[in-house]
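Chemist: Sequence isn't available, so here's the structure alone:
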């Protein structure tokens, strides 16, 4: 039977998006920011440009403030650079996303640029993990060996058999084929030693985490940090423990070890939210000042709010504080408060209208603060 021909009744134009963007930038970004970035790529590649930021907002059914925040976010990530005139954006230069060296492999196990052998490099590096900024690795979407590869290892490789025995002993139950595919992936593909895999499982079990999903997540974190020995893994664990006690002290808790519920909160702030210790300790201080006691729940509320507003530094938190303060002290807010005191309960319609008036003023204030941030960035660049 011959090939089936496929035809199209329409001409298709394309916008090229780098795999590096999809693999390393997209997942951690706000959905609105991703949408705006792709739209800018489309305009850049077509050579049409955009009249102004409001036209971008109109095209994407978002606000101009969303566009401003997205531009600042992607510039901070190094994916674009902005040119300003009198505090207004006049041009946007799209930059090529950067990614781990692993993505530039020619498939032979050697780096296509430097010619270094990645397989031998995985066996040992000089320096501490934190000094290996260039060693961060790309992790594929699918983690795990094939069933055929797992069976081959378990029938002929003594170290693989040892890993299976150790894993089931620590976890305390027989493991499924899928579980073994994941654990042996660290041995066969990521080149973890038997000792390192044993410590990985021991470390997770000691934290009452026996799920293969959790073990995989921790192991991939070690791999991306360039950890290749048990000693380096222990040093990393010690670093996390120090972070825990720093956070506890910021909450006014001393002389006790954190319990699981507390470490779950702190892991979320450090790993999932990606906040620095400086940011977390600032939130802790605010929580204690507000509640008069060490409240993980209140701290969580502060940090989740900062994350939702894309505040990644204390300077950005300061801008949020200014926006909130000016919104609270606006004439509309005061008039609304005084009116409620003098007149009592208002009609639903009036309350609804007042709400929208305050929201509009807040968006205008937010826009002014974002433009102020752009202007300050330009001044710092010119100095």
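Modeler: Received the coordinates, thanks. Since we're looking at a predicted model, the values are computed, not measured.
Chemist: rest of the way, CA atoms for contacts and neighbours
Modeler: OK.
Chemist: any idea how far residue 320 is from residue 366?
Modeler: 9 Å (CA to CA, to the nearest Å).
Chemist: ok, and here's another one to check against it:
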């Protein structure tokens, strides 16, 4: 699907809307609040002094109740993208609406020293020692490649796009616990694949809190923790990382094969990872290839990493080939007889050939 903008020969005016509003703020609310914002924004760009605009005229123009207009301005003010300035008089609904320049918000937050500084400066601390994030924080976070990749991976896991308010909750988790974005992805994957939960966002938040309390702040620490807890998820993740599969999830068939390494072969993680390292001999290693290595080791009685070295030594000793200093020439039946030319010199051979040719010509 694509979109094409048509052209016109008559200029009827344009109202430029910042993309930040369309991408970040517009999906947050209903269409009525968006209509109020856009119409008010258009009026802010019109310089006609004869045009009188107020909340009541906006309500009539959009054919909506006045209360909806007032609620819309309250909502956008809570998102910190407009400011209401009360005017003199008794009418509480008579105020001026100032539209905040969203591009300037972006520019103000664009130059941070590094990611850690970004995290610390984007945290707003409450009295209860919890944290909350604003849409501005989401705009700021989306500039970080690691966070953008995190959202992409989460979308794949839950098979849909995260809503803006859900993204804010994820960013809040990231800032609150100061953990790596890949660890948040693992929390969603763990919740979705292992626990089959329905409310995955809230459950993933609980998983992250548990891991944080256990001192787990990185994916590597998570793998060690889960393996110690007897969680097969940690094994799958560690094997896939060793094989360079990135963030790809293990299929049911692959998990079944990896389970057999523990349940049937009784192998520990070190021995399994040794097989993964051994897979460097092939350009495209996969689970079946590793399974072939481990099954062969199992048949030959390998039970620990030290046994691999002994096995390799025995196989090399059995099938070793030591080349000699000089390779003898191979003789065939054509080399058994001594050549007749051995008793003639080169000049004698040449004269003999000439004489034979003269005899043939004389015939």
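Modeler: Ah, there it is. Please read all numbers here as calculations on a predicted model, not as lab measurements.
Chemist: Can you pull the TM-score for these?
Modeler: TM-score of the superposed chains, computed with TM-score structural alignment, normalised by the length of the second structure, equals 0.35; 181 aligned residues with a CA RMSD of 5.6 Å.
Chemist: ok, which stretches of the second structure are strands?
Modeler: Per DSSP state E, the second structure carries strands over the ranges 82-86, 95-99, 124-125, 131-132.
Chemist: Same list, the ones you listed, but as a markdown table with distance to residue 293 of the second structure and mean neighbour count please.
Modeler: Shown next, in a markdown table, are the strands of the second structure (distance: least, CA to CA, whole Å; neighbours: other CA atoms under 10 Å):
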| stretch | distance to residue 293 of the second structure | mean neighbour count |
| --- | --- | --- |
| strand 82-86 | 64 | 15 |
| strand 95-99 | 66 | 16 |
| strand 124-125 | 53 | 14 |
| strand 131-132 | 50 | 16 |
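Chemist: Can you add distance to residue 57 of the second structure and give the ones you listed back as a markdown table?
Modeler: Converted to a markdown table, the strands of the second structure look like this (distance: least, CA to CA, whole Å):
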| stretch | distance to residue 57 of the second structure |
| --- | --- |
| strand 82-86 | 17 |
| strand 95-99 | 13 |
| strand 124-125 | 38 |
| strand 131-132 | 36 |
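Chemist: Which among these is found nearest to residue 310 of the second structure?
Modeler: strand 131-132 (56.5 Å; CA to CA).
Chemist: other SSEs contacting that closest one?
Modeler: Helices and strands touching strand 131-132 of the second structure, as assessed by 3 or more CA pairs under 8 Å, 6 or more residues apart in numbering; DSSP states H and E, comprise strand 124-125, helix 164-177.
Chemist: tell me which strands and helices the helix ranked longest in the first structure is in contact with?
Modeler: Counting residues, the longest helix found in the first structure (DSSP state H) is helix 348-382. Judged by 3+ CA pairs under 8 Å, 6+ apart, helix 348-382 of the first structure is in contact with helix 64-76, strand 80-85, strand 88-94, helix 314-328, helix 331-343.
Chemist: What residues of stretch 234-243 of the second structure count as buried?
Modeler: 234, 235, 236, 237, 238, 239, 240, 243 (16 or more other CA atoms under 10 Å).
Chemist: any chance of those in CSV, plus distance to residue 40 of the second structure?
Modeler: Putting these into CSV (distance: CA to CA, whole Å) gives the following:
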residue, distance to residue 40 of the second structure
234, 54
235, 56
236, 54
237, 52
238, 55
239, 57
240, 54
243, 56
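Chemist: Mind checking which of these are in helices?
Modeler: Going by DSSP H, the helices hold 234, 235, 236, 237, 238, 239, 240 from these.
Chemist: Name all residues that make contact with the second one.
Modeler: With contacts defined as CA atoms under 8 Å, 6 or more residues apart in numbering, the neighbours of residue 235 of the second structure are 223, 226, 227, 269.
Chemist: Name only those of those that count as buried.
Modeler: Those of these that meet the buried threshold are 223, 226, 227, 269, by 16+ other CA under 10 Å.
Chemist: Fine by me, we can end here.
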